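Engineer: mind looking at a prediction? Sequence and model below.
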Amino acid sequence: MRVHLGSDHAGLDLKDHLTRWLTEHGYEPVDHGPFVYDALDDYPVFCLRAAAAVAAEQAEGQDSLGVVIGGSGNGEQIAANKVDGIRCALAWSEETAALGRQHNDANVVSVGGRMHSLEDMTRFVEVFLTTDFSGDERHVRRIGQLASYETTDELPPLPDSAVGRGPDA
C-alpha cells in the first residue's frame, strides 16, 4: 500500500520517522514535504499535496492512504479535508484511529507531533493503516449524506422526529 505523507515543521521529525517505519513494514511511503526544518513553513503546501495524491490514486482504484502531521494535527486535518474525496480523521488515541477507518472510511489520518510520544503516534498510524471500513449500512448512509452535500450544497432531509423543531421549523 502506498502512504502519502505531508507535515509542517512541527511534524517533520515524526514524518521522517514514519517514512522509515513504513518502509520497514512493507508500505510504500511518498513524502510530500517538507524536507528541511523551516519554522515559518505553511502546512497547507504539503498536506494538500499529500491528500490530493491519495484522492487521485483512489479515484484510479489504487490502494493508498495518507498521513498528515503537525503540532496538534488540527490545521493539517482541516487542510486535507478541503480536498475532494478526502475524509481525514484526527487521531489522538488508538480508538480514534480505528474509528476513523471503521465508521468514517477515513482515507487520511492526522496526528499531532507535539501531543504524544513518538511510539504512541506511530501506533495510531499503524492502527489506522491496518483497520478496515466496517461497511455497516448506517456508516455508508452517513458518508453518502456528506458526499451528497459536498456536490449539491443541499442539506440532508430532517428525520421525522426533528420536523417542526429547531431552526428549520
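Structural biologist: Received the coordinates, thanks. Just so it is clear, the structure is predicted and the values come from calculations on it, not from any experiment.

Engineer: from now on I want contacts and neighbour counts done on CA atoms only, so please keep to that.
Structural biologist: Noted.

Engineer: number of residues surrounding residue 74?
Structural biologist: 17 (other C-alpha atoms under 10 Å).

Engineer: gap between residue 76 and residue 139?
Structural biologist: Applying C-alpha to C-alpha, to the nearest Å, the value for residue 76 to residue 139 is 24 Å.

Engineer: who has more neighbours, these two?
Structural biologist: residue 76 (30 against 16).

Engineer: and the helix or strand hosting that one, what other elements does it pack with?
Structural biologist: In this assignment (DSSP states H and E), residue 76 forms part of helix 74-81. Counting contacts by 3 or more C-alpha pairs under 8 Å, 6 or more residues apart in numbering; DSSP states H and E, helix 74-81 packs against helix 43-59, strand 64-70, strand 88-90, strand 108-112.

Engineer: against that first model, consider the following:
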Amino acid sequence: MKIFIGNDHTAVEMKTAIVEYLESQGHEVINLGTNDLNPVDYPDLGFAVGEAVGKDVTSLGIVICGSGIGISIAANKVPGIRAALCYEKEAVELARQHNNANILALGARFIAVYKAVELVKVFLQTQFEEDRHSERVRKLCDYNG
C-alpha cells in the first residue's frame, strides 16, 4: 500500500521509526515531512499529505506534529480527507471502522515512539465497516459549508 507521511521538526524520531516499520512490511512510503530539527510549519505538511491522499484515494496518510492537533486540522481542510487524531488503540479502530479515516494524526509530544508504531499497525489492519456508517461518511465528504 502507498502511504504518505508528513511531520514537523518535533516528530523526526517518530516518523523515522514509523517509516522503518512500514517499509519492513513492504509498504511504499512517500516522505513529505522534514528529516531534521530545523523548524517548519506543520500546516504546510498537513496540506501536502492531505492533497496527496486526496489525489490517490487508494492510499493512506500519517501526519505528526507536537500535539497532532494542528497538523490534523490542516489535513482536514483538504476535501475528501478524514484525518483522525488518536492517542489510543481503540480510537484508531473506531476512526477506521466508523469514520473510514484515511489519515492518522499523531502527537509526538504525547505518544511514545513504540506506541505510535503500534497505533500505525492498528490503523493499517482495521477496515471500514460500511453499512450504517457509509451514509455518515458520505455526509462528511459532501459538506461544503
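Structural biologist: Yep, that arrived. This is a predicted model, so every value here is computed, not measured.

Engineer: and the TM-score between these chains?
Structural biologist: Overlay of the two chains. TM-score (TM-score structural alignment, normalised by the length of the second structure): 0.95; 145 aligned residues with a C-alpha RMSD of 1.1 Å.

Engineer: can you redo the helices and strands packed on helix 74-81 of the first structure as JSON lines with distance to residue 146 of the first structure?
Structural biologist: As requested, those are exported to JSON lines (distance: least, C-alpha to C-alpha, whole Å):
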{"stretch": "helix 43-59", "distance to residue 146 of the first structure": "16"}
{"stretch": "strand 64-70", "distance to residue 146 of the first structure": "20"}
{"stretch": "strand 88-90", "distance to residue 146 of the first structure": "13"}
{"stretch": "strand 108-112", "distance to residue 146 of the first structure": "16"}
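
Engineer: hmm, residue 133 and residue 105 of the first structure touching each other?
Structural biologist: Yes: counting by C-alpha atoms under 8 Å, residue 133 is a contact partner of residue 105 of the first structure at 5.1 Å.

Engineer: so those two - more neighbours on which side?
Structural biologist: The neighbour comparison of residue 105 of the first structure against residue 133 (other C-alpha under 10 Å) goes to residue 105, with 22 against 17.

Engineer: just give me the match in the second structure for that one.
Structural biologist: Aligned counterpart of residue 105 of the first structure in the second structure: residue 100 (TM-score structural alignment).

Engineer: and the closest residue to its match other than its chain neighbours, what does it touch?
Structural biologist: Leaving aside its sequence neighbours, residue 100 of the second structure sits nearest to residue 128 (C-alpha to C-alpha, 6 or more residues apart in numbering; 5.2 Å). If a contact means C-alpha atoms under 8 Å, 6 or more residues apart in numbering, then residue 128 of the second structure has 96, 97, 98, 99, 100 as its contacts.

Engineer: the first one and residue 120 of the second structure: what is the separation?
Structural biologist: If I follow you right, that is residue 96 of the second structure. Distance from residue 96 of the second structure to residue 120 of the second structure, by C-alpha to C-alpha: 11 Å.

Engineer: the counterpart of residue 130 of the first structure in the second structure: neighbour count?
Structural biologist: Using TM-score structural alignment, the partner of residue 130 of the first structure in the second structure is residue 125. If you count neighbours by other C-alpha under 10 Å, residue 125 of the second structure ends up with 10.

Engineer: got it, and residue 89 of the first structure?
Structural biologist: There are 29 residues near residue 89 of the first structure, going by other C-alpha under 10 Å.

Engineer: so residue 43 of the first structure touches residue 77, yeah?
Structural biologist: No: taking contacts as C-alpha under 8 Å, residue 43 of the first structure lies outside contact range of residue 77: 10.2 Å.
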